[in-house]
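In: Starting from these lines, generate the structure:
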Amino acid sequence: MQSRTSAPALVAGAVLAPVGLVLSIILFGGGSQAAADVCSPTGSSVSVDASQLPKVAVAGYEGEQLKNAALIINAGKARGLSARGQTIGVMTAMGESGLRVLDYGDGPGPDSRGLFQQRDNGAWGSYADRMNPTTSATSFFTALQKVSGWEQLEPTTAAHRVQRNADPFHYQSYWAAAVEVVAALGDVPITDAGGESSCGIPGQSGKDDDLPWRTAKIYEPSPLGMFNRECVDFALWRVNQQLGSTTAPYKVLNGTFRPDGAVLGSALTWKDGWDAKGWPTGGTPRVGAVVWYSPGTGGADGTYGHVAVVKAVNGDGSFLEEGYNGNPAPNDHTYYTRTVENSTPSAFLYLPGSDQPEEP
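Out: Below is the predicted model:
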C-alpha cells in the first residue's frame, strides 16, 4: 500500500478553471444530418453548410476560423475521408496556423504558408495553392491517405507523418477542440445514445473529478488496491481510463502492475515501477502522463513524494496538473488542479505508445 501522506505540502499558484475534455457539447448550425462518429476510423464523412456557421465561438474559434474549418471539412469530404480524417485535418490546421491563412512562416520554415504552413518545396503546389484553404486542405488529405494505416494511428502521429514537424506530439493538445469544432459545424453528436464516445486516445482520459469512489472513506482500500482518494489512487484511475478500463475488473492494480510481483506502492516507488514494467519516462509534459515528484521536490512530501496527471499543456511550456491529495488539510483528500512549470517535477511517466510514435 501507499503512504497516507503522498501529496505536496505546499500547493502554491493559481488554481485554474478545469480544461474539460470534450465528451458532449451544445451543437450549433442548421439542418439535421445522420449521426457520424467523429472519432472512429469507420465513421462516415461530415459535410458543412457554410451558410449556417455558428455566430458564436466554438472551442475558442470563431468567424473566419470556423469558415476555414468548414472548408477543410468539406475538402476531406470530397476526398472520401471519414469524420476522423476530417477532424485530423482541422486539428493540424489549428496547430499550424490557428485556422488562419497565414502569409508568413516561422524560423524552421520561413517559406511556409497558409492554413497548413506548407513549404515551398514543390510538394504542395504553388503559392496560390498553399494560400487557398480548399486546395491546401486537399493537398494535406491526399498526403494523409498515403500514410500506411493512418486511420489507426493516434491523430497527432498521423498528422506528424504528413507534416514532418519537429515535435510529433505538437498536435495532441488540439484534438479535443478539433472534435468539438467538427461536431458543431457538422451538426453531429460526439457521444452515442448511451453516452459513450470513441474519442479516447492514449494521453486522453476522463473529465475533472470523475473518480468513481470520490466520497469513499479515506485510509481504506480502493478498488485499485490503493488507499481511497490518495494521489496514487487517482493517478492509477487515470491510467486505467487511458487503457480503456473504466469498470471492474480493472487492467492495472497496485498489486498486479509490476511484472516482478512487487506492488506499485506509494508515490515514492512509481518511477521504479514504471522502469520495472518497461514503460517510458521522460522530461516533457504530455496530456495524460503521470507527473512524478521525488520526495521533497516541488513541495512534495519529504518521505513519499507525490504523483499527479497532466491535464493540459500550456503554450509557454508549463502544464495544468490534476490530482488528489494536493492541498493542505482539511481539503487534502479532494480533487485539485494547479499550473506547474515544466522543470518542477522529477519526471513524467508515459503510457506505452504515447512517448515515441513509430516512424516508417
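In: When you work out contacts or count neighbours from here on, use the C-alpha atoms and nothing else.
Out: Noted.
In: and the gap between the closest residue to T191 other than its chain neighbours and A12?
Out: Nearest non-adjacent residue to T191, counting by Cα to Cα, 6 or more residues apart in numbering: S197, 4.6 Å away. Counting by Cα to Cα, to the nearest Å, the gap from S197 to A12 is 35 Å.
In: The residue nearest to T191 in helix, strand or coil?
Out: The three-state label for S197, taken from DSSP: H, G, I helix; E, B strand; the rest coil, comes out as coil.
In: G13 too?
Out: Here G13 is coil, with the state taken from three-state DSSP.
In: Compute the number of surrounding residues for it.
Out: 10 (other Cα atoms under 10 Å).
In: Quick one: residues contacting it.
Out: Applying Cα atoms under 8 Å, 6 or more residues apart in numbering, one finds that G13 lies in contact with R338, T339.
In: on that earlier part again, of S197 and A12, give the one with the bigger neighbour count.
Out: More neighbours sit around S197 than around the other of S197 and A12, counting by other Cα under 10 Å; the figures are 18 against 13.
In: Next, the structure of the following sequence, for comparison with the previous one:
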Amino acid sequence: MQRKSLGLVALIAIPGLFFGLIFTMLLLLAPAKPAAADCGPAVSVVIDGNTKVEGYTEEQLKNAAAIMGAGKALDLSVKGQMISVMVSLGESGLRVLDHGDGPGPDSRGLFQQRDNGAWGSYADRMDPTRSATNFINALQAVAGWELLEPTIAGNRVQRNADPYHYQKYWPEAVKLVQALSNSKFSLQGSDCAVPGQSGAGDDYPWKNSPTWLQAGANASSTSPLGMYYRECVDFALWRVNQQMGSTKAPFKFLNGSFRPDGQGLGSALTWKAGWDAKGWDSGSTPRVGAVVWYAPGAGGADPSFGHVAVVKEVKGNGTYVEEGYNGNPAPADHSYYTRTVTNTVPSAFLYLPTQEEKK
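Out: This is a model prediction of the structure:
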C-alpha cells in the first residue's frame, strides 16, 4: 500500500506544468538470478491451415503473424504492420537468426537488433513478439513516420547505410500482411506473460471503488486481489494478472499467496523481495509490461513505502512511458496516470516470466 503520492520524476510532461528531478547518485543493481518460471506451453502463433503464401515456409508465415500481432497490440496501422514485416524481410528473411553479419556481428533475431542495450536482452532479440514490439515502439517514436516512404521509415529505426535497402521488400510485405489479415492467424497463450498484451489505458476494473482513506482500512476498501483499491500496488498486480491471462475471479496472483514462502506481497516497499522470493527475474532495462519498482525515496517516491508502476511503452531515446495509480499529488491521487521517465530513475524493473526464461 502506498499512502503518499509519488514525487514527480525526470522528463514528466503535463500540459502547463513541467517538473524535473536531478539525480546525483546512481544505484548499482546486482545481477538478478534467472527466473524459475512455471510456464506452460510456449505462446505460439497458429496459422489457418488454408493460408498459404507461395515462396514462404510455415515458420516465415508464423513470424510475419507474430509481427502483425505485436503491431495490433500497440494499435499499429496496417501500413505500420507492412513496414515492420518489410524490415524483417530485409534483415533476416523473416527468420529468427542466431548470428549477425560483418557490419553487425552481434545482431540477432528477426530484425537483426544489436546488443547495445536499446533492444533488450538476447532473449528479447530472439523472441519474435518482443523484438517486433521493440521495433514498433521505435517506429512509432519516429516523427511523421506515416508520411515517409516505407523504406525511409524503416531506415529511420534501423539506421543502415542504404536508406532504400528495404524498398524491394515492400511488395512482398504487402502481400504477406494481406494474406494473413482477416483473422487468419491467432496467438495461443500459456501461463507465460505476453509482453504488450497488458491492456490499453485505464482499464483497471475498480476505478470507482472507495479508497482506504474514504472507507477506512477494512474489507470495504480491499480489492479482490487483496490490496487496497486504487493504490499503485493494486493496479500493478492487476496488470500482472492480466498479462498472465487471469482477468477475472478467481485471480491467479493475490497479495496473500503471491510469494511461495507464505508472506504477503505487501506494499511497494517489499515488491522486489517478493519477486526474488518467487524466483522471477529483474533488471535495469525497461520492457513493456514489466513492473517498475521504486525503493523508498527513489525518483521522488514515498520515503516509507516506495512506489510501483508498469512499463507501457519503451522509447528509443533512453526513456520509457510509465502507467500506474496514485502517482500524482492530491487531488489527482488514487487515479490513473502516465508519464515519461528516464530509464535510470527506477530502482529496478521486475519482469514477468516468459518461455525464454524457462529454457
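In: Wait, the residue nearest to T191 of structure 1 touches I190, no?
Out: Yes. Applying Cα atoms under 8 Å as the test, S197 of structure 1 and I190 come out as touching, 6.3 Å apart.
In: ok, which stretches of the stretch 201-350 of structure 2 are helices?
Out: Across the stretch 201-350 of structure 2, reading from the start of the chain, the helices by DSSP state H, counting those that start in this stretch fall at 212-215, 232-243, 271-278.
In: Make CSV out of those and add mean neighbour count and distance to L97 of structure 2.
Out: Compiled in CSV, the helices of the stretch 201-350 of structure 2 are given as follows (neighbours: other Cα atoms under 10 Å; distance: least, Cα to Cα, whole Å):
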stretch, mean neighbour count, distance to L97 of structure 2
helix 212-215, 14, 52
helix 232-243, 25, 27
helix 271-278, 19, 32
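In: May I see those arranged in CSV, with distance to N317 of structure 2 as well?
Out: Putting those into CSV (distance: least, Cα to Cα, whole Å) gives the following:
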stretch, distance to N317 of structure 2
helix 212-215, 38
helix 232-243, 25
helix 271-278, 26
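In: closest one to K52 of structure 2 among the ones you listed?
Out: The closest of the helices of the stretch 201-350 of structure 2 to K52 of structure 2 is helix 232-243. By Cα to Cα, the value is 30.9 Å.
In: Superpose on structure 1 and give me the mean offset of that closest one.
Out: Mean deviation of helix 232-243 of structure 2 relative to structure 1 after superposition (mean Cα distance after the TM-score superposition for structure 1): 0.5 Å.
In: which residues in structure 1 does that helix align to?
Out: Helix 232-243 of structure 2 lines up with residues 231-242 of structure 1 when matched by TM-score structural alignment.
In: Quickly note the distance from the spatially most central residue of structure 2 to R114 of structure 2.
Out: In structure 2, the residue lying closest to the centroid (Cα atoms, centre = their mean) is V288, at 0.9 Å. Computed with Cα to Cα, the distance linking V288 of structure 2 and R114 of structure 2 is 18 Å.
In: The strand or helix carrying A70 of structure 2 - contacts with which helices or strands?
Out: Taking DSSP states H and E as the criterion, A70 of structure 2 maps to helix 58-73. The elements that helix 58-73 of structure 2 packs onto, with contact taken as 3 or more Cα pairs under 8 Å, 6 or more residues apart in numbering; DSSP states H and E, are strand 44-47, helix 78-92, helix 128-140, helix 170-180, strand 185-188.
In: Please tabulate these in JSON lines and include distance to G226 of structure 2 as additional columns.
Out: Conversion of the helices and strands packed on helix 58-73 of structure 2 to JSON lines gives the following (distance: least, Cα to Cα, whole Å):
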{"stretch": "strand 44-47", "distance to G226 of structure 2": "32"}
{"stretch": "helix 78-92", "distance to G226 of structure 2": "40"}
{"stretch": "helix 128-140", "distance to G226 of structure 2": "31"}
{"stretch": "helix 170-180", "distance to G226 of structure 2": "42"}
{"stretch": "strand 185-188", "distance to G226 of structure 2": "29"}
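In: between those, which one is nearest to E54 of structure 2?
Out: Evaluated over those, closeness to E54 of structure 2 peaks at helix 170-180, with 9.8 Å, by Cα to Cα.
In: Run the chain-centre distance for the closest one.
Out: Here the centre of mass of C-alpha atoms in helix 170-180 of structure 2, compared against the chain's by Cα atoms, centre = their mean, to the nearest Å, lies 27 Å away.
In: Pull the residues that contact that helix.
Out: By Cα under 8 Å, 6+ apart, the list of residues contacting helix 170-180 of structure 2 from outside reads 51-53, 61, 64-65, 68, 78, 81-83, 85-86, 89, 150-151.
In: now with 6 Å?
Out: Here helix 170-180 of structure 2 makes contact (Cα atoms under 6 Å, 6 or more residues apart in numbering) with M82, V85, M86.
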